[in-house]
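S.K.: kindly return the folded structure for what I paste below:
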Amino acid sequence: MGRYERAAKGSLKEATSLASGIIDSIRYDLRREEVRLEEEMRDRVESVQTTLNEVASIQDAIIAGSLEVKKELEKARKKMIKNGDREWMTTQIIGAAGRLGELRSLHIDAVKTIQGALARPPSAVDIIERLTKDLLKLSGSWESSAREIDESISEVVDSNAPLEMIELSRELNNNGFDLILAGENRDPANIESCRARIRDLSGEDLVD
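M.R.: As a prediction, this is how the structure comes out:
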């Protein structure tokens, strides 16, 4: 096994190890973020659960109260039409209006309560924004590790020509082989033609 093959295997082994490492790291980071997200979302929902239940009960009571007052008011109206008891009807109207005011105040308080609970940080949006920022930070670390993998792979092939190939090129070009090819015809043009042939066959002209 030549030294380049050994170097290539070593670099690829290192790249494989780095790749496994970054995969494990990303898997760990994502799992940690997943656990934190689950906890934060659960806490968010649980923090407003009691308030939501209380407000829901109040809203149901408001509905029931409104229906009851409306029913009593309708009953009083029919009674007034039947008996002409306008004074009693007046009392019922005032009572219904007062009761409606109480129900309206109760509703306003309930709305404020739920709005306050929903505004209490962190909101679900805050949690997702935090997650997004954390993932961006983590991605920077992942990218740095990925760059190490690419660098390790790039080391597999050396862009510089092997020393042995350079020495062979010097051997062909600097030791009179062009003269041997020229044979008895030592005309400078023929010698240059033989020299050019060596360069062409050896790919010398391909080198920048």
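
S.K.: only C-alpha atoms from now on, for both contacts and neighbour counts.
M.R.: OK.

S.K.: so residue 153 touches residue 17, yeah?
M.R.: No: counting by Cα atoms under 8 Å, residue 153 does not reach residue 17; the two are 11.6 Å apart.

S.K.: between these two, tell me which one has more neighbours.
M.R.: residue 153 (18 against 13; other Cα atoms under 10 Å).

S.K.: the helix or strand that one falls within packs against which elements?
M.R.: Per DSSP states H and E: residue 153 is located in helix 124-154. The elements that helix 124-154 packs onto, with contact taken as 3 or more Cα pairs under 8 Å, 6 or more residues apart in numbering; DSSP states H and E, are helix 3-83.

S.K.: still on that earlier bit, ok now the helix holding residue 153, how far from the chain's centre?
M.R.: The chain centre lies 8 Å from the centre of helix 124-154; the measure is Cα atoms, centre = their mean, to the nearest Å.

S.K.: gap between the residue nearest the centre of the chain and residue 156?
M.R.: Taking Cα atoms, centre = their mean as the criterion, residue 135 is the residue nearest the geometric centre of the chain, at 5.6 Å. Separation of residue 135 from residue 156 (Cα to Cα, to the nearest Å): 32 Å.

S.K.: compare with the first, here's sequence two:
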Amino acid sequence: MGRYERAAKTSLKEATALASGIITTVRHDLRREEVRLEEEMRERVESIQSILNEVASIQDAIIAGSSEVKRELEKAKKKLVKYGDRELMVTQIIGAANRLGELRTLHLDAVLRIQGALARPPSAVDIIERMTKDLLKLSGSWEASAREIDESIADVVDANAPIEMIELQRELTNNGYDLILAGDDRDPENIEKCRAKIRELSGEEISED
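M.R.: As a prediction, the model looks like this:
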């Protein structure tokens, strides 16, 4: 086994270990974020659950009260038309107006309570924004680990030519092989052609470009 093959196997083994490590890290980080998200969302919902139930009961009571007052007002109106009982009608009108004021106060109070509960931090949006920022920070460390994997693989390929190949190039270039190739025709132009032939076939001109 050549040294490059050994280096490749070593680098791939290292890259595999690094990849396994980053997968474990990402899985752990995501699970931790998932657990935290579940807890925060549950706490958010539970924190306003009792208020929501109370407000819902108040709203139902407002609906029932409004309907009842309206029925009583309509009854009084019919009696006014039928019997001319104006005093009863006046009493019902004043009572209905007072009752409406009370119901409106209840409604406004319920609205304020639910708005206050919804505005209490952290909101669901705050929770998601927090998680997004955390994931961005975590992704930075994941990226650094991933870069190590790429670097360990890239180290296998050496951009520099092996010393053995360089020595072979020097052997062909510097030890008179162009003269041997020229044979008996030692004309400088022919020798240069032979030298150029060696460079062309050996790829020296390509590497120089």
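
S.K.: next SSE after the helix holding residue 153 of structure 1?
M.R.: Using DSSP H and E, the first helix or strand after helix 124-154 of structure 1 is helix 163-174.

S.K.: so how far does the helix holding residue 153 of structure 1 sit from its counterpart in structure 2?
M.R.: In the superposition against structure 2, helix 124-154 of structure 1 averages 0.8 Å from its aligned positions (mean Cα distance after the TM-score superposition for structure 1).

S.K.: report the inter-axis angle for that helix versus helix 3-83.
M.R.: Going by axes from the mean of the first three to the mean of the last three Cα atoms, to 10 degrees, helix 124-154 of structure 1 is angled at 170 degrees with respect to helix 3-83.

S.K.: for helix 124-154 of structure 1, buried residues please.
M.R.: By neighbour count on 16 or more other Cα atoms under 10 Å, the buried set for helix 124-154 of structure 1 is 124, 127, 131, 138, 142, 145, 146, 149, 152, 153.

S.K.: equivalent analysis for stretch 173-187 of structure 1, please.
M.R.: 173, 178, 179, 181, 182.

S.K.: what's the answer for stretch 76-88 of structure 2, then?
M.R.: 76, 77, 80.

S.K.: so the first one sits right up against residue 87, yeah?
M.R.: No: in this structure residue 76 of structure 2 lies outside contact range of residue 87 using Cα under 8 Å: 9.8 Å.

S.K.: ok, residue 169 of structure 1 to residue 202 of structure 1 distance?
M.R.: Per Cα to Cα, residue 169 of structure 1 is found 8 Å from residue 202 of structure 1.

S.K.: and residue 80 of structure 1, by the same measure?
M.R.: Distance from residue 80 of structure 1 to residue 202 of structure 1, by Cα to Cα: 120 Å.

S.K.: residue most distant from the centroid, structure 2?
M.R.: residue 184 (74.7 Å).

S.K.: can you tell me the SS state at it?
M.R.: Under DSSP: H, G, I helix; E, B strand; the rest coil, residue 184 of structure 2 falls in the coil class.

S.K.: quick one: what's aligned to it in structure 1?
M.R.: With TM-score structural alignment as the criterion, residue 184 of structure 2 lines up with residue 184 in structure 1.

S.K.: what residues are up against that match?
M.R.: If you count contacts by Cα atoms under 8 Å, 6 or more residues apart in numbering, residue 184 of structure 1 has none.

S.K.: same check, this time on residue 11 of structure 2
M.R.: Counting by Cα under 8 Å, 6+ apart, residue 11 of structure 2 makes contact with 152, 153, 155, 156.

S.K.: the first one contacts residue 15, correct?
M.R.: Yes: with contact defined as Cα under 8 Å, residue 152 of structure 2 and residue 15 form a contacting pair (6.0 Å).

S.K.: which other residues reach stretch 109-120 of structure 2?
M.R.: The contact list for stretch 109-120 of structure 2 (Cα under 8 Å, 6+ apart) reads 47, 48, 51, 52, 55, 58, 59.

S.K.: chain neighbours aside, what residue packs nearest to residue 194 of structure 1?
M.R.: Leaving out its chain neighbours, the residue that sits closest to residue 194 of structure 1 by Cα to Cα, 6 or more residues apart in numbering is residue 178, at 5.2 Å.

S.K.: just checking, the one you found touches residue 190?
M.R.: No: counting by Cα under 8 Å, residue 178 of structure 1 stays clear of residue 190, with 9.2 Å between them.

S.K.: what residues are up against residue 62 of structure 2?
M.R.: Contacts of residue 62 of structure 2 (Cα under 8 Å, 6+ apart): 103, 106, 107.

S.K.: again, 10 Å this time
M.R.: With contact set as Cα atoms under 10 Å, 6 or more residues apart in numbering, residue 62 of structure 2 has these partners: 56, 68, 100, 102, 103, 104, 106, 107.

S.K.: surely the third one touches residue 64?
M.R.: No: with contact defined as Cα atoms under 10 Å, residue 100 of structure 2 does not count as touching residue 64 (11.9 Å).

S.K.: of those two, who's got more company?
M.R.: residue 100 (17 against 12).

S.K.: tell me the one of the buried residues of stretch 173-187 of structure 1 nearest residue 23 of structure 1?
M.R.: Nearest to residue 23 of structure 1 out of the buried residues of stretch 173-187 of structure 1 is residue 173 (Cα to Cα; 51.2 Å).

S.K.: any idea what residue 195 of structure 2 aligns with in structure 1?
M.R.: In structure 1, residue 195 of structure 2 lands on residue 195 (TM-score structural alignment).
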